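> Based on what follows, work out the 3D shape:
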Amino acid sequence: MKKYHHRLAFSSALIALAFMSVPSAQADDGKNPTRIVLGYAPGGAMDAFTRIVADGLKKHIDGPILVENKPGASARLALNHVKRQPPDGKTILISSAPLFTVFPYTYKNVGYDADKDVVPVAHLADIPLVLSVGTQQPYKTTKDYLEWVRKTPKDSGIGLVTLGGPTQFGIMSLNKAAGIDLIPTAYKGAAPMLTDEIGGVLPAGIDAVASKLELYKAGRIRFLGVSGRKRSTVAPEVPTLAESGAPGFEMASSWYAAFVPAGTPSDVVIKLEKALISVVNSKDVQEKLTKLGVEGTGLSKEELRQQILQQRKVWKPIIDESGFVAE
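Have a look, this model is predicted:
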């Protein structure tokens, strides 16, 4: 009889220990911090964007909110970190598009499952690209630039910050559609690329509007055209590349969106979705994002999921045809 009681007591202790070790989203008392993780270093456009959103979330979420920068492996390090966190709504990934729309096709071993390791929460912002040139260049429109490229093909280098993303594949699409041969020249960051652009060393460069907006407003560079299907609200006077006769960049704009670890309860996801959309759509945040060169969107998790699928359909055949493999 004593042996039976010992077994019963031991089993009860194990059960109690198991329940103590399981994290619970419902049991949160608001004291645990919410951590917002991004895969880029402090000081960039995504870091500034994330901190604006984090500040706005304080009105919707109890407890401290921390921004954690985990740069490395083209932001894949951050995603791999988030996917291993408890699915309790306390860890949020802010990601750009390539991790979900391009990398699954360019890396032989990307290191995560874009559809199973994390789940979409909300589409937060569009990040339009812009083709820009130094003000001393003879071409003042995209049409002029393409004509110049056809006449001087040996000087057809075009700057971009990273290979293997929508920018590079947009250039490939443009080459095919326009019958030209723009040669991508990769830089380690926007700053050195813009230095060469302003100095006239680089004929043209394409990168996020956010990285170039101040120079454009100061009259140091000229904007020729933006990516996407419609003009950017950040610089509405600049035509799209498509309407300027340079197709291929309709789906090349990047975006920022929020994700949480797979297994996060649906009610927690919905709460975060509503909070994030409310923050991005607020007037003060919209004004801050416009100054940053970012277009706040505030779209649902389902709209985000559909956009990912649409962009994959565009990029996969282009990537397959190019034979590009990321290292």
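> rest of the way, CA atoms for contacts and neighbours
Noted.
> can you map out the helices along the stretch 1-150 of the chain?
For the stretch 1-150 of the chain, helices defined by DSSP state H, counting those that start in this stretch occupy the ranges 2-21, 45-57, 76-83, 98-101, 103-106, 142-151.
> For those, give me TSV that also has mean neighbour count and distance to residue 132.
What follows is the helices of the stretch 1-150 of the chain, written out as TSV (neighbours: other CA atoms under 10 Å; distance: least, CA to CA, whole Å):
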stretch	mean neighbour count	distance to residue 132
helix 2-21	10	54
helix 45-57	19	18
helix 76-83	20	29
helix 98-101	21	22
helix 103-106	20	26
helix 142-151	16	9
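> Reformat those as TSV; add distance to residue 205.
Shown next, in TSV, are those (distance: least, CA to CA, whole Å):
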stretch	distance to residue 205
helix 2-21	52
helix 45-57	18
helix 76-83	25
helix 98-101	19
helix 103-106	23
helix 142-151	12
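> Which stretches in the chain count as strands?
Applying DSSP state E to the chain gives strands spanning 34-38, 65-69, 91-96, 118-127, 129-134, 157-160, 183-186, 205-208, 221-226, 254-261, 295-300.
> Residue 39: which of the helices of the stretch 1-150 of the chain is closest?
Judged by CA to CA, the one of the helices of the stretch 1-150 of the chain that comes nearest to residue 39 is helix 76-83, at 4.8 Å.
> Here is the second sequence; please produce its structure so I can put it next to the first one:
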Amino acid sequence: MFESTRSFSRRHGLKMLAAAATLAVAGGAAAQGAFPSKPINIIVPFSAGGTTDILARIVGQYLGEELGQPVIIDNRPGAGGNIGGMAAARSAADGYTLFMGTVGTHAINQSLYSKMPFDPIKDFAPLSRVATVPNLLVANPAQPFKNVKELIAYAKANPGKVNFGSSGSGSSVHLSGELFKSMTKVDMVHVPYKGSAPAMTDLLGNQISVMFDNMPSAIQHVRSGKLRPIAVTTAKRSRELPDVPTIAEAGVPGYEATSWFGLWAPVKTPADVQQKLHAALVKVLKNPAVIKKIEDQGGDVVIDTQAQFDAYIKSEAAKWGKVVKESGAQV
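The predicted structure follows:
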């Protein structure tokens, strides 16, 4: 009788364990299927008001609507985007922290900085590019030059007197200026800021002379007459400012620089969560309202597969690494 009771208890215990295991698996699947169940943060590695921030807020608003959870923008400026990049790379890989990065954070900084606090390839899972934008060479109206040729002549006659601001060392805004210096042989002084917005404030106040700023954060000041447009950095003229020449056609043949922005997750984010985020992001970027908002800022929407974005990042890192080396740019 004792043996029979023990045998029954053992069998009953095994059934209970099996049932518990089944519930655990089902519960885990349900938890994964419930993503997202809380707000999502997008870390922006530059200050509020700059292009990266503007794009993150446009995308974040509609991504939140698509996923059914609020999206919170978390600005972490400094070190050319490296402070925000480090925070994102070290965050929990659960899909609730994303990173709105740039050509600077993922294709330039690794060549510009002797030591990086994160690996832009190994520490992140690319979701998709969001947009490409021209950089716009703008000047305070009080400056004594109105076009590229006059700027070059003035800078050569006054070495070191022209200073150009940027959203941080290693940003496309910075490298656009370094490429201009290298190709024109002019002596201009780089002044890095913790984001585009504070640099723009000083440009508007004539504390710095010029800026090769991303179109979205500069275009409003051009339209209002507070800044003088000199040229765009892309190979073709901008749709939003068709009367402004390219730097190449204005006197520096072969000059071209384009900024791009994208969304990443920490590399160990589960594959199914990455897929859900990518699918939602694609829907957002196909939304006519989003397309219009980005185009109104002078940008163009870009949609990549994760593999396409990964390959593009690697090709851009090789391209800008060469520019950094040839220009002699330093942090």
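> Superposing both, give me the TM-score.
The TM-score (TM-score structural alignment, normalised by the length of the first structure) is 0.79; 324 aligned residues with a CA RMSD of 3.8 Å.
> on that earlier part again, go through the helices of the stretch 1-150 of the first structure and name the closest to residue 159 of the first structure.
The closest of the helices of the stretch 1-150 of the first structure to residue 159 of the first structure is helix 142-151. By CA to CA, the value is 13.9 Å.
> Ok, which of the helices of the stretch 1-150 of the first structure comes nearest residue 213 of the first structure?
Among the helices of the stretch 1-150 of the first structure, helix 45-57 comes nearest to residue 213 of the first structure, with 11.4 Å by CA to CA.
> Report the distance from the closest one to the chain centre.
13 Å (CA atoms, centre = their mean, to the nearest Å).
> which residues are contacting that helix?
Contact partners of helix 45-57 of the first structure, identified using CA atoms under 8 Å, 6 or more residues apart in numbering, comprise 36, 38, 40-42, 65-67, 69, 94, 210-211, 256, 275-276, 279-280, 285, 288-289, 292.
> Check the mean deviation of it from the second structure.
With mean CA distance after the TM-score superposition for the first structure, helix 45-57 of the first structure departs from the second structure by a mean of 2.3 Å once superposed.
> Nearest to residue 310 of the first structure, out of the helices of the stretch 1-150 of the first structure?
helix 98-101 (8.8 Å).
> what's the matching range in the second structure for the closest one?
Mapping helix 98-101 of the first structure onto the second structure (TM-score structural alignment) gives residues 104-107.
> What of stretch 272-290 of the first structure?
With TM-score structural alignment as the criterion, stretch 272-290 of the first structure aligns to 277-295.
> Stretch 166-176 of the first structure now?
The aligned range for stretch 166-176 of the first structure is 172-182, by TM-score structural alignment.
> Off-centre distance for that stretch?
With CA atoms, centre = their mean, you get 18 Å for stretch 172-182 of the second structure.
> Please apply the same query to stretch 277-294 of the second structure.
The answer for stretch 277-294 of the second structure is 16 Å, by CA atoms, centre = their mean.
> Ends of it, what's the gap?
Length of stretch 277-294 of the second structure, first residue to last, CA to CA, to the nearest Å: 20 Å.
> Show me which parts of that stretch are buried, residue by residue.
Across stretch 277-294 of the second structure, burial judged by 16 or more other CA atoms under 10 Å covers 277, 278, 280, 281, 282, 284, 285, 290, 291, 293, 294.
> With residue 46 of the second structure as the reference, measure out to the third one.
Distance, residue 280 of the second structure to residue 46 of the second structure, using CA to CA: 24 Å.
> Same check on the fourth one?
Separation of residue 281 of the second structure from residue 46 of the second structure (CA to CA): 21 Å.
> Repeat that for the second one.
For residue 278 of the second structure, the distance to residue 46 of the second structure (CA to CA) stands at 23 Å.
> Can you give me the neighbour number for the aligned residue in the first structure for residue 40 of the second structure?
Using TM-score structural alignment, the partner of residue 40 of the second structure in the first structure is residue 34. Per other CA atoms under 10 Å, the neighbour tally for residue 34 of the first structure reads 21.
> which residue lines up with residue 76 of the first structure in the second structure?
Counting by TM-score structural alignment, the partner of residue 76 of the first structure is residue 82.
> List the contacts of its match.
Residues near residue 82 of the second structure by CA under 8 Å, 6+ apart: 45, 105, 109, 116, 117, 118.
> burial measure for residue 314 of the second structure, as a count.
Around residue 314 of the second structure there are 14 other residues, counting by other CA under 10 Å.
> Leaving out sequence neighbours, find the closest residue to it.
Excluding the flanking residues, the one nearest residue 314 of the second structure by CA to CA, 6 or more residues apart in numbering is residue 107, at 7.3 Å.
> any idea how far residue 56 of the second structure lies from residue 264 of the second structure?
Per CA to CA, residue 56 of the second structure is found 12 Å from residue 264 of the second structure.
> same question but for residue 255 of the second structure, I mixed them up
Residue 255 of the second structure is 29 Å from residue 264 of the second structure, where distance means CA to CA.
> neighbour-wise, which of the two wins?
residue 264 (28 against 19).
> And the match of residue 76 of the first structure, how close does it get to residue 90 of the second structure?
In terms of CA to CA, residue 82 of the second structure sits 12 Å off from residue 90 of the second structure.
> Look up how far residue 205 of the first structure lies from residue 174 of the first structure.
Going from residue 174 of the first structure to residue 205 of the first structure by CA to CA gives 14 Å.
> just residue 305 of the first structure next, same as before
30 Å.
> These two: which is more packed in?
Applying other CA under 10 Å to residue 305 of the first structure and residue 205 shows that residue 205 carries more neighbours, namely 24 against 17.
> Residue in the second structure paired with the more buried one?
Under the alignment (TM-score structural alignment), residue 205 of the first structure maps onto residue 211.
> What does residue 72 of the second structure correspond to in the first structure?
Going residue by residue (TM-score structural alignment), residue 72 of the second structure aligns to residue 67.
> ugh, typo on my part, it should be residue 235 of the second structure
That one, residue 235 of the second structure, aligns with residue 229 by TM-score structural alignment.
> Thank you, goodbye.
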